[in-house]
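Colleague: Quick one: sequence and predicted model below, then my questions.
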Amino acid sequence: MIWTKLCLVIVFSIFTSFISYSDQQLFRPGQEPQNVINSLLTPILLRSECTAAVDNRMGLCMPKSACLSSGGYVAGTCGYGVLSCCVYQGTCRAVVTSNETYFVSPNYPNLLTGRVDPPVCIFTLQRNPLIIKFPVCQIRIDFDEFSLAPHYNGACGNSITDSFLVSGASNFNQSGLPISGLCGEMTGQHIYLDVDPEKTDEPLLLIVNTANQQEYNRKWSIRIRQIPCKSQYRAPAGCLQYYTALNGNIESFNYRTTNLPVVTSTTPKSIQIVDTKIANNYLNNLNYGVCIAKHPRICAIRYSAIEFDFGGSLADSSTPGDKCISTQTLASDGDFLVIPFGTDQLKSNLIDRYCGQRFSPTPTAALTNADVYSYINPYVIYVHTDNNAIADANTIQNQKGFLLKYMQIPC
């Protein structure tokens, strides 16, 4: 048995020096690849992703020596126990080249309970074609844990509060939409960043800016994956978020069901700039697409509102029960969702814009939420907010954002 394991490790080491990882190897953990070298080597050679035993993170399956020499840490075994599950992790000032890596806050997993040092934390992802041997068109960012100081009047940063920024991605920058920066509570969210596959010499910088030095309990663990241009898991153009499951939930950035923060022994020590009634609202200046991958033999998608409080009515006021009167000619200002060709189950109304305090495919004010259907592919929701925040916390009526459940309907 020992000789068998030793032979497998030797064979693995030889083959991995010649074989480039395919998107199946990197993005379909736990599934059998289509190109089988032989039934014995397949589980070790081609299942490159693994789940770390110590913290449930995703890593890469490789020999222990290769893991340690490349800057990773061993977090369990894989490949029938003969290989190591290698996890890559870095914090401020780190420069990484691996496909599967984590950007964490200093002294993670402990909270940063005071001021952050350094106040501007920069994590660099260098796309090295000698290591990642396929053209990369996107970077997927998963906010496994993410808690920064909340926005102020709808904006992150601006020398007032924290911000998470990206440099080097064409669809995430300070100079234009859809996103200029993120902050607050983002745990469980994800985004896709577009990168030029030809410009591998240009690094991607992930930046957490706490230069305002407000005292807050901060913490982040951000998973980073490089997606090949020909991968079936590449998000369609214009999609900042991309959901591939048959059913799931979609929520606005910074969405929470309760107002945050609340001053206790474990929450901010200095929150004079934070209003507890607006701390958990959605952000200003958003303009992005949320896409859902259509599964085979699916003819429609249904959206149901678990909670919906997104802007005031473009047609009237933000009185409870009001909502958007939808036409294709409405002005672009205001906060609203666009569901192209949204309708009810009977297709009796065609409603494309949704806002206010009720989510319903009706042309008049609705008193309750109702399901919205779309029979047109691709399945996408566009999120738009303007640059006006309601600063008066007494009239904002919370405006928590939205939490929608989607379900794909079989033919």
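Modeller: Okay, I see it. Numbers count the residues shown, from 1 in each chain.

Colleague: only C-alpha atoms for contact and neighbour calcs from this point on.
Modeller: OK.

Colleague: Just give me the neighbour total for the residue lying closest to residue 90 once chain neighbours are set aside.
Modeller: With CA to CA, 6 or more residues apart in numbering as the measure, residue 103 is the residue that lies nearest to residue 90, at 5.2 Å, once sequence neighbours are left out. As a burial measure, residue 103 scores 25 neighbours (other CA atoms under 10 Å).

Colleague: Would you confirm that residue 103 contacts residue 208?
Modeller: No. In terms of CA atoms under 8 Å, residue 103 does not count as a neighbour of residue 208; the distance is 10.4 Å.

Colleague: How are the helices of the chain distributed by residue range?
Modeller: Defined through DSSP state H, the helices belonging to the chain, from first to last, are 2-16, 23-27, 42-45, 64-69.

Colleague: Turn those helices into CSV, columns for mean neighbour count.
Modeller: Written out in CSV, the entries for the helices of the chain read as follows (neighbours: other CA atoms under 10 Å):
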stretch, mean neighbour count
helix 2-16, 13
helix 23-27, 19
helix 42-45, 20
helix 64-69, 14
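
Colleague: Make a markdown table out of these and add distance to residue 192.
Modeller: Rendered in a markdown table, the data for these read as follows (distance: least, CA to CA, whole Å):
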| stretch | distance to residue 192 |
| --- | --- |
| helix 2-16 | 28 |
| helix 23-27 | 14 |
| helix 42-45 | 28 |
| helix 64-69 | 27 |
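
Colleague: Nearest to residue 297 among the ones you listed would be which one?
Modeller: Between residue 297 and those, the shortest separation by CA to CA is 23.0 Å, and it involves helix 23-27.

Colleague: hold the first one in mind and look at this next one:
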Amino acid sequence: MSIKSNNSYILNPNFPSAYKTPGTCTYYINKEEPNICVARLDMVQMVLTNPDGDGLCNEKDYLEISTPSGYVTPKLCGKNSDYHMYVDIGPVPTDNLVIMFTLVGTQQNRYWEILVKQYTCGSNLVPIVGCMQYFTGISGLFESYNWENSDAFFHLANMDYSICFRDQSSSNIRH
């Protein structure tokens, strides 16, 4: 499926019903306009198979995001509702984002609802390059992906990414 409009939702087939079909679901996010450089993915709801005992998504459902520049996010599995992710799309007007769910087995009640927002290059609403999570409020809580399940299941392994915070005294200045 291809999406070009800003503020679009990616939904599992038959949403809000759970999706039990194995295989892949791939979404192509095309830039709404040529000067888009960053996408923010708000995972309103996202529940996939939990990671294995080593915290890995191997032989499990997972979400992976890539760009034409070769940037690939860490694999996400488990429960990631209410988290967000920033992904650098790239400055080339024809660059796009590829969001792929790899789904294993038929027993899992999996579902996703992800809001995709696109931001122009240089906007003060986006973090510096390389920040996958970006927080701008004066207070709040931040967690690593799948953290809600960390008591019952192993925390996700191989999470090598940056979490960034905007200094409120300079909220109108892009760093």
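Modeller: Nice, I can see it. Here the structure is a predicted model, which means the values were calculated and not measured.

Colleague: Quick one: closest of the helices of the first structure to residue 144 of the first structure.
Modeller: When the helices of the first structure are ranked by distance to residue 144 of the first structure, counting by CA to CA, first place goes to helix 23-27 at 17.2 Å.

Colleague: which secondary structure elements does the closest one contact?
Modeller: Taking 3 or more CA pairs under 8 Å, 6 or more residues apart in numbering; DSSP states H and E as the contact definition, the neighbouring helices and strands of helix 23-27 of the first structure are strand 49-51.

Colleague: Please tell me which residues of the second structure the strand it packs on aligns onto.
Modeller: Strand 49-51 of the first structure lines up with nothing in the second structure when matched by TM-score structural alignment.

Colleague: what does that strand contact?
Modeller: Under the contact criterion CA atoms under 8 Å, 6 or more residues apart in numbering, strand 49-51 of the first structure has outside partners 25, 26, 27, 29, 57, 58, 59, 60, 61, 78, 85.

Colleague: If you count neighbours, what's buried in stretch 163-175 of the second structure?
Modeller: Taking 16 or more other CA atoms under 10 Å as the neighbour-count basis, stretch 163-175 of the second structure is seen to contain the buried residues 163, 166.

Colleague: Same question for stretch 132-143 of the second structure.
Modeller: For stretch 132-143 of the second structure, using 16+ other CA under 10 Å, the buried residues are 132, 133, 134, 135.

Colleague: Ends of that stretch, what's the gap?
Modeller: End-to-end distance for stretch 132-143 of the second structure, by CA to CA, to the nearest Å: 12 Å.

Colleague: Check stretch 209-221 of the first structure too.
Modeller: With CA to CA as the measure, the first residue of stretch 209-221 of the first structure is 15 Å from its last.

Colleague: Stretch 47-67 of the second structure too?
Modeller: Across its full length, stretch 47-67 of the second structure reaches 23 Å end to end, with CA to CA as the criterion.

Colleague: what residue of the second structure matches up with the residue nearest to residue 90 of the first structure?
Modeller: Looking across to the second structure (by TM-score structural alignment), residue 103 of the first structure lines up with residue 10.

Colleague: In this structure that match contacts residue 101, no?
Modeller: No. Using CA under 8 Å, residue 10 of the second structure makes no contact with residue 101, being 11.2 Å away.

Colleague: tell me the strands in the second structure, going along the chain?
Modeller: 2-3, 8-11, 23-30, 36-47, 62-66, 83-88, 96-103, 111-120, 131-135, 162-165 (DSSP state E).

Colleague: what angle separates the fifth one from strand 96-103?
Modeller: The reference is to strand 62-66 of the second structure. Inter-element angle recorded for strand 62-66 of the second structure and strand 96-103: 160 degrees (by axes from the mean of the first three to the mean of the last three CA atoms, to 10 degrees).

Colleague: what about strand 62-66 of the second structure, how far off from the first structure?
Modeller: Between strand 62-66 of the second structure and the aligned residues of the first structure, the post-superposition mean distance stands at 1.0 Å (mean CA distance after the TM-score superposition for the first structure).

Colleague: other SSEs contacting that strand?
Modeller: The contact analysis (3+ CA pairs under 8 Å, 6+ apart) places strand 62-66 of the second structure against strand 96-103.

Colleague: just to revisit the earlier point, are any of the contacts of strand 49-51 of the first structure buried, and which?
Modeller: For the contacts of strand 49-51 of the first structure, burial is judged from neighbour counts taken by 16+ other CA under 10 Å, and it is met by 25, 26, 27, 29, 57, 58, 59, 60, 61, 78, 85.

Colleague: Tell me which entries of the residues you listed lie within strands.
Modeller: When these are checked against strands (DSSP E), the matches are 58, 59, 60, 61, 78, 85.

Colleague: Same list (the residues you listed) but as JSON lines, adding distance to residue 137 of the first structure.
Modeller: Putting these into JSON lines (distance: CA to CA, whole Å) gives the following:
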{"residue": "58", "distance to residue 137 of the first structure": "21"}
{"residue": "59", "distance to residue 137 of the first structure": "21"}
{"residue": "60", "distance to residue 137 of the first structure": "21"}
{"residue": "61", "distance to residue 137 of the first structure": "24"}
{"residue": "78", "distance to residue 137 of the first structure": "29"}
{"residue": "85", "distance to residue 137 of the first structure": "26"}
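
Colleague: pretty sure residue 193 of the first structure is touching residue 140, no?
Modeller: Yes. With contacts defined as CA under 8 Å, residue 193 of the first structure counts as touching residue 140 at a distance of 6.3 Å.

Colleague: Out of the helices of the first structure, the one nearest residue 248 of the first structure is which?
Modeller: Nearest to residue 248 of the first structure among those is helix 23-27 (19.3 Å), distances taken as CA to CA.

Colleague: For that closest one, grab the matching residue range in the second structure.
Modeller: Counting by TM-score structural alignment, helix 23-27 of the first structure pairs with no residue of the second structure.

Colleague: Likewise for stretch 340-355 of the first structure?
Modeller: The aligned range for stretch 340-355 of the first structure in the second structure is empty, by TM-score structural alignment.

Colleague: And stretch 382-392 of the first structure, by the same measure?
Modeller: Per the alignment by TM-score structural alignment, stretch 382-392 of the first structure matches no residues in the second structure.

Colleague: do stretch 305-321 of the first structure as well
Modeller: Taking TM-score structural alignment, stretch 305-321 of the first structure hits no residues over in the second structure.

Colleague: Give me the aligned partner of residue 49 of the second structure over in the first structure.
Modeller: Going residue by residue (TM-score structural alignment), residue 49 of the second structure aligns to residue 149.

Colleague: Redo the buried residues of stretch 132-143 of the second structure as TSV? Include distance to residue 125 of the second structure.
Modeller: Converted to TSV, those look like this (distance: CA to CA, whole Å):
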residue	distance to residue 125 of the second structure
132	13
133	12
134	10
135	10
